[in-house]
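J.: sequence and predicted structure below; questions after.
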Amino acid sequence: MSVRIFIVYYSLYGHVHTMAQAISLGVRDAGFEPELFRVPETLPDEVIEKMGAKSFQDEFQKLPVITPNELAKADAVIFGTPTRFGNMAGQMRQFLDATGGIWSRGALAGKVGSVFTSSGTQHGGQESTILTMHVTLLHHGMIIAGLPYTFSGQTTMDEISGCSPYGASTIAGGSGERFPSANELAGARYQGRYVARIAQHLAGKQNEILS
């Protein structure tokens, strides 16, 4: 059975984008082709340039922009966002706030939802960002999938590392100088595979689940 796995994210400097690539590998490990989308940008080009993000954004903005109606076509959606003061980025919040139409018809109910993130510091709100995003996904009736402790890198003591049972994550550093470690990328890849396999088992059973 064909299963559609969407990876929907926002990335300003490339850290979340790098994690999304690893999640894509995990989806492929499960035998499916991931579909990558970005949410609409809300910052003017001149602001992006002043923030030093233009070189990455020139590449990132080649990704297709998702619409709420397109979101409803997925069997599973893995959302990615940087952390902003312990919560999702405004770009992701604005996109999710526009999903009232598909919410009203239960278009995401019974589908798998998952989240990954990045933050500037080790305790910069990674877990709260993922958990607060879960609230929105639960309002849509989605079945939440995180990053289980069966990913052994979750308990590493060999390095400072992101990743929690709520989802894969990375630490970008105060100036964005640190990109995802091998362990963090492994966690993202595991999450992609895990979500895809759950979606495979649930595919075609949405009416049964919701009845």
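T.: That came in fine, so what should we check first?
J.: can we go C-alpha only for contacts and neighbour counts from here?
T.: Will do.
J.: how about the longest helix seen in the chain: buried residues?
T.: For the chain, the helix with the greatest residue count under DSSP state H is helix 182-202. Applying a neighbour-count criterion of 16 or more other Cα atoms under 10 Å, the buried positions in helix 182-202 are 183-200, 202.
J.: and for stretch 63-77?
T.: By neighbour count on 16+ other Cα under 10 Å, the buried set for stretch 63-77 is 66-68, 71-72, 74-77.
J.: please tell me how far the longest helix of the chain is from the chain's geometric centre.
T.: Shown here is helix 182-202, whose average C-alpha point lies 11 Å from the average C-alpha point of the whole chain (Cα atoms, centre = their mean, to the nearest Å).
J.: what's the strand or helix carrying Arg28 packed up against?
T.: With elements taken from DSSP states H and E, the one containing Arg28 is helix 15-29. For helix 15-29, the packing partners by 3 or more Cα pairs under 8 Å, 6 or more residues apart in numbering; DSSP states H and E come out as strand 5-9, strand 76-84, strand 112-119, strand 169-171, helix 182-202.
J.: give me the angle between that helix and strand 5-9.
T.: Between the axes of helix 15-29 and strand 5-9, defined by axes from the mean of the first three to the mean of the last three Cα atoms, to 10 degrees, the angle is 180 degrees.
J.: and here is the other one:
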Amino acid sequence: MNVKLAIIYYSSTGTNYRLARWAEEAANEAGAEVKVLKVPELAPEEAIATNPAWKAHIEETKDVPTATPADLEWADAIIFSTPTRFGNVAAQMKQFLDTTGGLWAQGKLINKVVSAMSSAQNPHGGQEQTILQLYTTMYHWGAIIAAPGYTDPVIFAAGGNPYGTSVTVDQNGNMVENVEAAVKHQTRRTLQVAEWVKKGQG
């Protein structure tokens, strides 16, 4: 069965973009129809210009399509990836989620299969809380959360976050944990649950 997957991310300097691309690789290997989409940037150009890595990443990803509510309606499954901001999702991701009221009111987000990933500059910087905060919105949608739990040993190798893959990023922008395999497992699990849901609705 062909599952349609939207991978929706926000990334300022590239970490969550890399997570999104790993998810895309796994989804393509699984035969899904995939869209990788960024949420709109809210920061002013003056702020971006003060951070060379941020400015470079904006340029690197200028051709990545911007997510719209229509992409959520299209998708059977959605994987979100966002850095943590004080234990919550980045403002850019929150603003995008706040545009989904119309779809929510029409019941068009019910039974979407969703999963989430995050990053922070230290292991206890809000990674788990960020994912849980994002899932709160999904509960309001009536979505089905496909958390990875401890369904594969790669979860432990990546740091053991059962809510969704998360990664620590050092001062130089390098990922501390090796999370690629965990991202790909989480993606395959999300697609599997979405396939079950589609079959059940058919």
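T.: Received it, and whenever you're ready, just let me know what you need. As the structure is a computational prediction, the values presented were derived from the model and not from experiment.
J.: please enumerate residues in contact with the helix holding Arg28 of structure 1?
T.: When contacts are defined by Cα atoms under 8 Å, 6 or more residues apart in numbering, helix 15-29 of structure 1 is touched by residues 5, 7, 9-11, 33-34, 80-82, 116-118, 169-170, 172, 179-180, 184-186, 188-196.
J.: quick one: it to structure 2 mean distance?
T.: Once superposed with structure 2, the aligned residues differ from helix 15-29 of structure 1 by a mean of 1.4 Å; criterion: mean Cα distance after the TM-score superposition for structure 1.
J.: next, the angle from that helix to strand 76-84.
T.: Between helix 15-29 of structure 1 and strand 76-84, the angle comes out at 160 degrees (the same axes, to 10 degrees).
J.: please tell me how far helix 15-29 of structure 1 is from the chain's geometric centre.
T.: In this view, helix 15-29 of structure 1 has its centroid 9 Å away from the chain centroid, taken as Cα atoms, centre = their mean.
J.: and it with strand 112-119, angle?
T.: Computed by the same axes, to 10 degrees, the angle separating helix 15-29 of structure 1 from strand 112-119 equals 140 degrees.
J.: which residues of structure 2 does helix 15-29 of structure 1 align to?
T.: Aligned by TM-score structural alignment, helix 15-29 of structure 1 corresponds to residues 15-29 of structure 2.
J.: list the buried residues in that stretch.
T.: When neighbours are counted by 16+ other Cα under 10 Å, the buried residues of stretch 15-29 of structure 2 are found to be 15-17, 19-24, 26-27.
J.: also stretch 93-103 of structure 1?
T.: Of the residues in stretch 93-103 of structure 1, those buried (16+ other Cα under 10 Å) are 95-96, 99, 102-103.
J.: again, but for stretch 121-130 of structure 2
T.: Of the residues in stretch 121-130 of structure 2, 121, 123, 125-130 count as buried by neighbour count, 16+ other Cα under 10 Å.
J.: let me know the closest of those residues to Gly149 of structure 2.
T.: Using Cα to Cα, Glu128 is the member of those that sits closest to Gly149 of structure 2, with 12.2 Å.
J.: residues contacting the closest one?
T.: Here Glu128 of structure 2 is in contact with 118, 161, 163-164, 166 (Cα under 8 Å, 6+ apart).
J.: again, but for Tyr163 of structure 2
T.: Taking Cα under 8 Å, 6+ apart as the definition, contacts of Tyr163 of structure 2 comprise 116, 128, 131-132, 147-149.
J.: now, which of these lie within helices?
T.: Residues from the contacts of Tyr163 of structure 2 lying in helices, with DSSP H as the criterion: 128, 131-132.
J.: could I get the residues you listed in a markdown table, plus columns for distance to Lys55 of structure 2?
T.: Conversion of these to a markdown table gives the following (distance: Cα to Cα, whole Å):
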| residue | distance to Lys55 of structure 2 |
| --- | --- |
| Glu128 | 27 |
| Ile131 | 26 |
| Leu132 | 29 |
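J.: from those, pick the one nearest Val154 of structure 2.
T.: Glu128 (17.2 Å).
J.: gap between that closest one and Asn161 of structure 2?
T.: Separation of Glu128 of structure 2 from Asn161 of structure 2 (Cα to Cα, to the nearest Å) stands at 7 Å.
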